[in-house]
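Engineer: let me see the structure of the following:
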Amino acid sequence: MRHAKRQQMAQQAAEKQRKKGERSGAVINGLAVFFVAVLLAFAGYQGMVNPDTPLPREWNPTQPLRISDPVTLLTGWKLNRAVASEDQCLATLDGFAALQPLAPLADTEQCFIRDRVDLRAVGQARLNPVETRCAIALRLAMWERHSVQPAADKFLGSSVSSIDHIGSYNCRVMRTANGPSKRMSTHATADAIDIAGFGLSDGSRIRLLADWEGQGAEAAFLRAVRDGACDWFNLTLSPDYNRLHADHFHLQSRGWGLCR
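Structural biologist: This next block holds a predicted model:
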């Protein structure tokens, strides 16, 4: 009996030692994996910031947005970073827009323009001078480059020479199908712009009020650029939304992702 008890105690001690060894091994393995992950992350970061990195800049999260870069899964994230900083927004637009930075406007507590610019062109497309936010200008530039011009080439065989707007800043409440709202419009802070149509390089013009309906190339173009705007603006409203938008796109820099 005593021999069996001593044997049992020895087995229990051996089992405890084995489990202790397993725990120590797991801790060591975990630390090894952690340090390898840190080394790989460091190596990856060094690879991204290295001037000779083979990683294309459009896929490189350490490289800021460039309007001419191909669109990737990182483009939207880079755009949001750019519009969050006035300096970065202006730097991104340099060479891709005709604009003049202006001092902030403060009409009232509810009506103001931060990162205010006087905008006159984005990419190849002219605009009548409009005071708006840099964020709107940058989103317009991305839309013009990656949505408007490709759609014009595809459906119309021409390029867009002008984007016709009906304003950005307007100190007013929101309009609804049931009348004025108590909420201020995003136009009151120039966080939106209304687009009424486009001029083409061949001299023709496309207007939402006249060309939205139908099965022709003009209607197909307008629907394509509406859908494209949803990639670059946080809220896009078109004639499909309600009768108040029968003659324009409402393109908004902030919102909840509605595209209609």
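Engineer: only C-alpha atoms from now on, for both contacts and neighbour counts.
Structural biologist: Noted.
Engineer: need the three-state assignment for the residue nearest to His165 when sequence neighbours are not counted.
Structural biologist: Spatially, and ignoring its direct neighbours in sequence, His165 is nearest to Ile195 (4.2 Å; CA to CA, 6 or more residues apart in numbering). Following DSSP: H, G, I helix; E, B strand; the rest coil, we place Ile195 in the strand state.
Engineer: quickly note the distance from Ile195 to Thr92.
Structural biologist: Distance of Ile195 to Thr92, given as CA to CA, to the nearest Å: 23 Å.
Engineer: against Gly44, how distant is the residue nearest to His165?
Structural biologist: Relative to Gly44, and taking CA to CA, Ile195 is found at 43 Å.
Engineer: who's more crowded, those two?
Structural biologist: Ranked by neighbour count (other CA atoms under 10 Å), Ile195 and Gly44 place Ile195 first, with 21 against 12.
Engineer: surely that one is in contact with Asp164?
Structural biologist: Yes: between Ile195 and Asp164 there is a contact under CA atoms under 8 Å: 5.8 Å.
Engineer: can you get me a residue count around Lys20?
Structural biologist: What Lys20 shows, counting by other CA under 10 Å, is a neighbour count of 12.
Engineer: list the contacts of it.
Structural biologist: Counting by CA atoms under 8 Å, 6 or more residues apart in numbering, Lys20 touches no other residue.
Engineer: how close does it get to Arg6?
Structural biologist: Taking CA to CA, one finds Lys20 at 21 Å from Arg6.
Engineer: here is a second sequence; please produce its structure as well for comparison:
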Amino acid sequence: MKNLILYTCLVFSYFFYAQTNNIYEVDYVLQLDHEVLNKSLKTMKNQKVKHFIAKHADTFEEVQAKLIFNAKAAKYAVRKQLQNDFNQKSNFFEKHAGGKSTYYYDNEKKIAYYTSTLINKTNVVYEREWKILKESEEILGFRCYKAELILDQEGKMFVWFTNEIPYPYGPLRFNNLPGLILKAEVKNGLITYLATNIKTKRKNKPIIEETDHRFMSEEEYMKELKKNNPLFEGF
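Structural biologist: As a prediction, the model looks like this:
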């Protein structure tokens, strides 16, 4: 069985190297760890926040998202956003999966950004720095290595990436590592993004299409939000 898995991974890795013009898709599912949630709620002092989180946790539904990529670029979004279906039932946890924004990584320009839902026709550029750790685990038959996000302000954030698929992509804002990210844990393990399937599409079309959107850094973006909306003054 182990030899079969190893053979499959080797073939798959070669396939990625050889077919750089193909488009690939990765399905992710957003999961909530209720055990971590219950521990957090026990020590939470703000009763309003506690009640708000508990209320939404009780109505949690799995969120599905998709990463589409080739050698040049990647695009990630909640699946119904990719399907242009905005009439389905709203799910609070969709915001954690990306909400209505689309996330891009231009591998030729080495730039990561997402579309703003608050300022029209704006792409927000961001950067991520990682510390690669010694731990590893197997996901979908691939050996994945653990990495920690440096200077994150929302608690411990870890991802697992495989250099057997040598592209710096992943779900949401997780990218810029020497391999595809198949798993991510945020908010001290409360929420997990887990890859459930990888497949290839024969059609070759641009991942990033030309738009008239302007680009700005996260710092510039927050300044403009605060300037135009008093609700953001405290951020």
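Engineer: now the TM-score, please.
Structural biologist: For this chain pair, the superposition-based TM-score is 0.23 by TM-score structural alignment, normalised by the length of structure 2; 91 aligned residues with a CA RMSD of 5.9 Å.
Engineer: longest helix of structure 2?
Structural biologist: helix 2-18 (DSSP state H).
Engineer: list the contacts of Val26 of structure 2.
Structural biologist: With contacts defined as CA under 8 Å, 6+ apart, the neighbours of Val26 of structure 2 are 66-68, 195-199.
Engineer: all strands of structure 2, in order?
Structural biologist: Assigned by DSSP state E, structure 2 shows strands spanning 23-32, 63-69, 73-78, 103-106, 111-115, 122-126, 130-139, 142-149, 158-162, 180-186, 191-201, 214-217.
Engineer: residues in contact with the last one?
Structural biologist: Applying CA under 8 Å, 6+ apart, the contact partners of strand 214-217 of structure 2 are 121-126.
Engineer: wait, which of those is closest to Asp106 of structure 2?
Structural biologist: Relative to Asp106 of structure 2, the closest of the contacts of strand 214-217 of structure 2 is Val125; by CA to CA it sits at 11.1 Å.
Engineer: tell me the contacts of the nearest residue to that closest one once chain neighbours are set aside?
Structural biologist: Spatially, and ignoring its direct neighbours in sequence, Val125 of structure 2 is nearest to Tyr113 (4.2 Å; CA to CA, 6+ apart). Neighbour list for Tyr113 of structure 2: 103-105, 123-126 [criterion: CA under 8 Å, 6+ apart].
Engineer: any idea how far Tyr113 of structure 2 is from Leu133 of structure 2?
Structural biologist: For Tyr113 of structure 2, the distance to Leu133 of structure 2 - CA to CA - is 26 Å.
Engineer: give me the next element, helix or strand, following the longest helix out of those in structure 1.
Structural biologist: The single longest helix within structure 1, with elements called by DSSP H, is helix 2-49. Downstream of helix 2-49 of structure 1, the first helix or strand assigned by DSSP states H and E is helix 75-83.
Engineer: would you mark the buried spots in that next one?
Structural biologist: In terms of neighbour count (16 or more other CA atoms under 10 Å), helix 75-83 of structure 1 has its buried residues at 75, 78-80, 82-83.
Engineer: kindly report the same for stretch 24-37 of structure 2.
Structural biologist: Residues of stretch 24-37 of structure 2 classed as buried: 24-32, 37 (neighbour count, 16+ other CA under 10 Å).
Engineer: ok, these vs Trp160 of structure 2, which is closest?
Structural biologist: Among the buried residues of stretch 24-37 of structure 2, and counting by CA to CA, the member closest to Trp160 of structure 2 is Tyr28, at 13.3 Å.
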